[in-house]
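[1] no FASTA, just this:
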């Protein structure tokens, strides 16, 4: 049975992604910054008949928490097949380039950029034991420099200096990580789940968590001939999914 760790999985897109992967027969380690909320999410899933799920306490913005999660997961499994770096925050608003504070950048980057790096580095040894390891970094179409600078893009007027730049930085980490693992069985991609109605954006999105989860699951389970080092947003490009960096 394949195993997956999903950060920020106690609610919203992470929770739905966990549910869909459980439906496909994976064993899900549901990462949650708050263990009680993680355990409650596990109870919800088990009430629906999904038994192969356990909560893992992990605060991606805290190195000690990430290290402790690695130790704990190592007690439960020798191999990790899929890592989904889903945990993220928007940062304080507004985020005008001339007014935003450096602390806002620092706080947001701790979760959105340094978080996935911490988690990837901490769990890479378990992933290397998998015959088909997959890493999905949950990004945003708002992190595309090309789209953000295109006046014809529907989201062109919506600018957020902190959030957008944090996703752009995550995208570059994805590119470099995929390159370094290019001669291995790893597949590493950045995936935009779409503008989804969640607590994350005050439920102002246009898409559903079901659609968002399915987009992440698709790239978490790609086969040997699948892409790596790519950036996908099926909301932006419904035909092939791939979008410019």
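    Yep, that arrived. Fair warning: this is a prediction, and the values are worked out from it, not measured in the lab.
[2] From now on I want contacts and neighbour counts done on CA atoms only, so please keep to that.
    Fine.
[3] separation between residue 187 and residue 135?
    For residue 187, the distance to residue 135 (Cα to Cα, to the nearest Å) stands at 6 Å.
[4] Structure two is appended below for comparative analysis:
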């Protein structure tokens, strides 16, 4: 009997990550649900298992090499990696008021954490017949959006944390795609769009998109065919300008 495709989703105990885990499991995958908090991760996995999904919780803090190594050494197969875990930092704090410590904290999760997790799991992904890596980015990481006077993002308050961490993540995605193309591993960045989750609850405008809506593009990129794109940045409408 053929082994089931195995996926790992970081930061998956709630929000978009949770919906990605649910969506991949609904497509017949075994899903490892990564969460920093053991209790919350186990509860989230139990909810999905109650609906018939093959979902297993793993304690994974992308800023803690020990938890990353524990997950990596405990696996024998991995086909899909979704780097979803992320933090926002102070969105309304301008660059002139941002401390180096604050910027480091955001980069530690949103960029360095992605690199650390990916590198730890690459030996397994390289053995997969059709590995996929999806980095959950954001439209606010697009330099084109922020410099286009006709795009609403050009009018957003200046910030030196979340937006630039996602721009850096996009570049990291491109570099992994360049390196791993020869191995047949497709690596892409997803822009889920603003969704009604805990992550956006403090924004000063209503959001009607659900976490499941945001998860759709991530799931699509995680299940690309062999001739699918790599090194790209995509939302529901297609390619997002860098």
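    Happy to help now that I have it. Source: prediction; values computed, not measured.
[5] List the contacts of the most centrally placed residue in structure 2.
    Centroid check for structure 2 by Cα atoms, centre = their mean gives residue 84 as the closest residue, at 2.4 Å. Shown in contact with residue 84 of structure 2 (Cα atoms under 8 Å, 6 or more residues apart in numbering): 9-12, 17, 135-136.
[6] closest to residue 193 of structure 2 among the residues you listed?
    residue 136 (10.4 Å; Cα to Cα).
[7] what number of residues lie near the counterpart of that closest one in structure 1?
    When structure 1 is aligned by TM-score structural alignment, the residue opposite residue 136 of structure 2 is residue 138. Neighbourhood size, residue 138 of structure 1 [other Cα atoms under 10 Å]: 24.
[8] can you check the one 10 residues further on too?
    Using other Cα under 10 Å, residue 148 of structure 1 has 20 other residues around it.
[9] Quick one: map it onto structure 2.
    Matched to structure 2 by TM-score structural alignment, residue 148 of structure 1 sits across from residue 146.
[10] hmm, back to that, among the contacts of residue 84 of structure 2, which two are most distant?
    For the contacts of residue 84 of structure 2, the farthest-apart pair by Cα to Cα is 12 and 135; their separation is 13.4 Å.
[11] ok, which stretches of structure 1 are strands?
    For structure 1, applying DSSP state E gives strands covering 3-6, 27-32, 53-57, 82-85, 134-138, 187-191, 231-232.
[12] Let me have those in a markdown table, adding distance to residue 125 of structure 1 as columns.
    Formatted as a markdown table, the strands of structure 1 follow (distance: least, Cα to Cα, whole Å):
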| stretch | distance to residue 125 of structure 1 |
| --- | --- |
| strand 3-6 | 14 |
| strand 27-32 | 16 |
| strand 53-57 | 18 |
| strand 82-85 | 12 |
| strand 134-138 | 13 |
| strand 187-191 | 15 |
| strand 231-232 | 24 |
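[13] closest to residue 214 of structure 1 out of those strands?
    strand 187-191 (11.0 Å).
[14] same for that closest one, what does it pack against?
    Contact here means 3 or more Cα pairs under 8 Å, 6 or more residues apart in numbering; DSSP states H and E; on that basis strand 187-191 of structure 1 packs against strand 134-138, helix 161-180, helix 209-220, strand 231-232.
[15] Noted, bye for now.
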